[in-house]
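Undergrad: Here is my input, please return the structure:
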Amino acid sequence: MRRKWKFKQYSVLPGFGLTFGFTMMYVTLLILIPLLMIFFNTFEMGWERFWATVTDPRVVASYKLSFGAAFVAAFINAIFGMLIAWVLVRYDFAGKRILDGLIDLPFALPTAVAGIALTTLYASNGWVGQYLDILGIRIAFTPLGIMVALTFIGLPFVVRMVQPVLASIEKELEEASASLGANRYYTFTKIIVPIVLPALLTGFALAFARALGEYGSVVFISGNMPMRTEITPLLIMTKLEQFDYQGATAIAAVMLVISFFMLLFINLIQWWSGRRHA
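TA: Down below sits the predicted model:
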């Protein structure tokens, strides 16, 4: 028998109408109206000027760099964030609380400070960069440096999403799997991963979205070379400094639409994964 979906769910606390009204007002004022203004301002420039602005080779190159670097950084964080969360949940060791606290440091650290620190560290004369330079590996002022910065600021999103899910998994579940003859690989891939996958995808989506809009930490380590290391948020800031507000909103609108569909796709995968393993 199919369950009917109700708009108004029962609650022991009254006041759904009032709280729902405040919720919609809050979301409208803080999210919907500002986003709609981007499109309204863009429509005033005309289709030909809009198309010329968003398809400029310099702008297209920034799209490829921003989305590509954000995706790679989020993917790296998904792998190593899962590993870090597993270590923090499953093992006890000296300095565990310190390590757990360090995970949140990118949240509290100003992005400009993070960018300066990473540039100083990975520049050709930096503590790490000077040794990598001998091997012919350059990080600062290259697309690789952008990925490093985006990985740095996106790691906490994955760890903090996966960590409580791993903590909620009973160890008896793994013991039961082992007692039935399953090896560690089977237990991890067939039991642990399906439970953690929705949270992992959520962390990936949050890290990806955060990386797309990152500006402060990237602007220092990228070098801001057009067609090579210039990200889209920097290009938007350049348009604003030139008082080309419509050009800036046009680029922002394209970023917004592409980001929306990519996040929608990730959320659909997450929903499908949750239903499949429910």
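Undergrad: From here on, just use CA atoms for contacts and neighbour counts.
TA: Will do.
Undergrad: Tell me where the longest helix sits in the chain.
TA: helix 57-90 (DSSP state H).
Undergrad: Buried residues of that one, list them for me.
TA: Neighbour-count burial for helix 57-90, counted by 16 or more other C-alpha atoms under 10 Å, picks out 58-63, 65-67, 69-78, 81-82, 84-86, 88-89.
Undergrad: Please report how far Leu36 lies from Leu264.
TA: Between Leu36 and Leu264 the distance is 18 Å, computed by C-alpha to C-alpha, to the nearest Å.
Undergrad: measure Leu109 to Tyr91 for me?
TA: Going from Leu109 to Tyr91 by C-alpha to C-alpha gives 27 Å.
Undergrad: list the helices and strands the longest helix of the chain packs on?
TA: Packing partners of helix 57-90 (3 or more C-alpha pairs under 8 Å, 6 or more residues apart in numbering; DSSP states H and E): helix 143-168, helix 193-212, helix 232-241.
Undergrad: Second chain to compare with the first, below:
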Amino acid sequence: MGLAPTFRTRMRRVPSVLPGFGITLGFALLYLGLLVLIPLAAVFWRASGLGAQEFFALATHPRTLAALKVSFGASLAAAAVNAVFGTLTAWVLVRYEFPGRRLLDAVVDLPFALPTAVAGIALTSLYAATGPFGALLAPLGIKVAYTWTGIMVALVFIGLPFVVRTVQPVLQDLERDQEEASASLGASRLHTLVRVVLPTLAPSLMTGFALAFARAVGEYGSVIFIAGNLPYRTEIAPLLIVIQLGEYNYAGATAIAVLMLIIAFVLLLVLNLLQAWGRRRLGGR
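TA: Got it, this is the predicted structure:
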């Protein structure tokens, strides 16, 4: 008899500011279904109109493979660049006080607000052979605009804020006690960075990398102006979809979209698994 009140106390629900689990789960599934699952299902359904043979022929067409290679290759490369320089930018914004720091912090978010077409035009005018930067690089034999390098420049521009904004809060919460303890034990700065700081930043860094990559894969407006759009060389997959739509080949456009969805899903799944592994490893230390 004496255990009954204790049992009832343990079974008492903890009050919450949100509705119950059933209601919130239902709203979450409804919201996810209307905005994500149903549109994606419609894409797969529309692509099924091609048939297996036509879908395979379109998927293995050299122009399609070249466009997918450009899109995903440049996106991975740009995300890797942003992972390095975005972390450095976040480090400077968090660890140092200097004139103009707040302005620099605000400028980081500029790619979020700037229309992608405006960004593409601006980057093209800067890096074209007659532009301020392009004219300086041309004598060195470096051509940026209308090349694969130009695509990377555009993707780095639109993806940088994702890495900065995911790493910055972790750096702000990161206490310096561990760094000071590592230094007091005789560790070098490089050793402290590799063994103390980077393992803590790894999950957020991986998240920023995945967000920058996902944003770059579907980018269109800022890339088409600087890419040159040469088939088999600088043509991106989203542009190939637009070309198919312009030819009223809706099934072909959705088929390419399905290919992009499948490849992007697999790559993001791998990144999420790596992120989860990093968190488990960090939690076990």
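Undergrad: TM-score for the pair, please.
TA: The TM-score (TM-score structural alignment, normalised by the length of structure 1) is 0.95; 270 aligned residues with a C-alpha RMSD of 1.1 Å.
Undergrad: Of all the helices and strands packed on helix 57-90 of structure 1, which one is nearest Ile258 of structure 1?
TA: Of all those, it is helix 193-212 that lies closest to Ile258 of structure 1, at 10.7 Å by C-alpha to C-alpha.
Undergrad: Which residue numbers in structure 2 does the following helix or strand past that closest one align to?
TA: Counting by DSSP states H and E, the next helix or strand C-terminal to helix 193-212 of structure 1 is helix 216-221. Using TM-score structural alignment, helix 216-221 of structure 1 corresponds to residues 221-226 of structure 2.
Undergrad: Could you give the residue range in structure 2 aligned to stretch 86-95 of structure 1?
TA: Aligned by TM-score structural alignment, stretch 86-95 of structure 1 falls on residues 91-100 of structure 2.
Undergrad: how far does that stretch stretch from start to finish?
TA: End-to-end distance for stretch 91-100 of structure 2: 15 Å, by C-alpha to C-alpha.
Undergrad: Return the residues in contact with the counterpart of Ala73 of structure 1 in structure 2.
TA: Aligned by TM-score structural alignment, Ala73 of structure 1 pairs with Ala78 of structure 2. Residues in contact with Ala78 of structure 2 (C-alpha atoms under 8 Å, 6 or more residues apart in numbering) are Met152, Val153, Leu155, Val156, Gly159, Phe213, Ala216.
Undergrad: Likewise for Tyr250 of structure 2?
TA: Tyr250 of structure 2 sits next to Arg46, Gln244 when contact means C-alpha under 8 Å, 6+ apart.
Undergrad: Roughly how far does it sit from Gln53 of structure 2?
TA: 17 Å.
Undergrad: ditto for Arg13 of structure 2
TA: 56 Å.
Undergrad: Leu174 of structure 2 too?
TA: The gap separating Leu174 of structure 2 from Gln53 of structure 2 is 54 Å, by C-alpha to C-alpha.
Undergrad: Those two - which one has more neighbours?
TA: Neighbour totals were compared for Leu174 of structure 2 and Gln53, and Leu174 leads with 14 against 9 (other C-alpha atoms under 10 Å).
Undergrad: And that one, what's its match in structure 1?
TA: Match for Leu174 of structure 2 (TM-score structural alignment): Ile169.
Undergrad: Mind telling me what Val148 of structure 1 corresponds to in structure 2?
TA: Using TM-score structural alignment, Val148 of structure 1 pairs with Val153 in structure 2.
Undergrad: er, Leu29 of structure 1 actually
TA: Aligned by TM-score structural alignment, Leu29 of structure 1 pairs with Leu34 of structure 2.
Undergrad: three-state assignment of that match?
TA: helix (DSSP: H, G, I helix; E, B strand; the rest coil).
Undergrad: give me the number of residues near it?
TA: The tally of other residues near Leu34 of structure 2 (other C-alpha under 10 Å) stands at 11.
Undergrad: That one and Leu40 of structure 2, how far apart?
TA: 10 Å.
Undergrad: rewinding a little: name the nearest of the contacts of Ala78 of structure 2 relative to Phe21 of structure 2.
TA: Distance to Phe21 of structure 2, by C-alpha to C-alpha, is smallest for Phe213 among the contacts of Ala78 of structure 2, at 33.0 Å.
Undergrad: who touches that closest one in this structure?
TA: Phe213 of structure 2 makes contacts with Ser75, Leu76, Ala78, Ala79, Gly159, as judged by C-alpha under 8 Å, 6+ apart.
Undergrad: now swap in Leu160 of structure 2 and tell me
TA: By C-alpha under 8 Å, 6+ apart, the contact set of Leu160 of structure 2 is Asn82, Gly86, Val108, Ala212.
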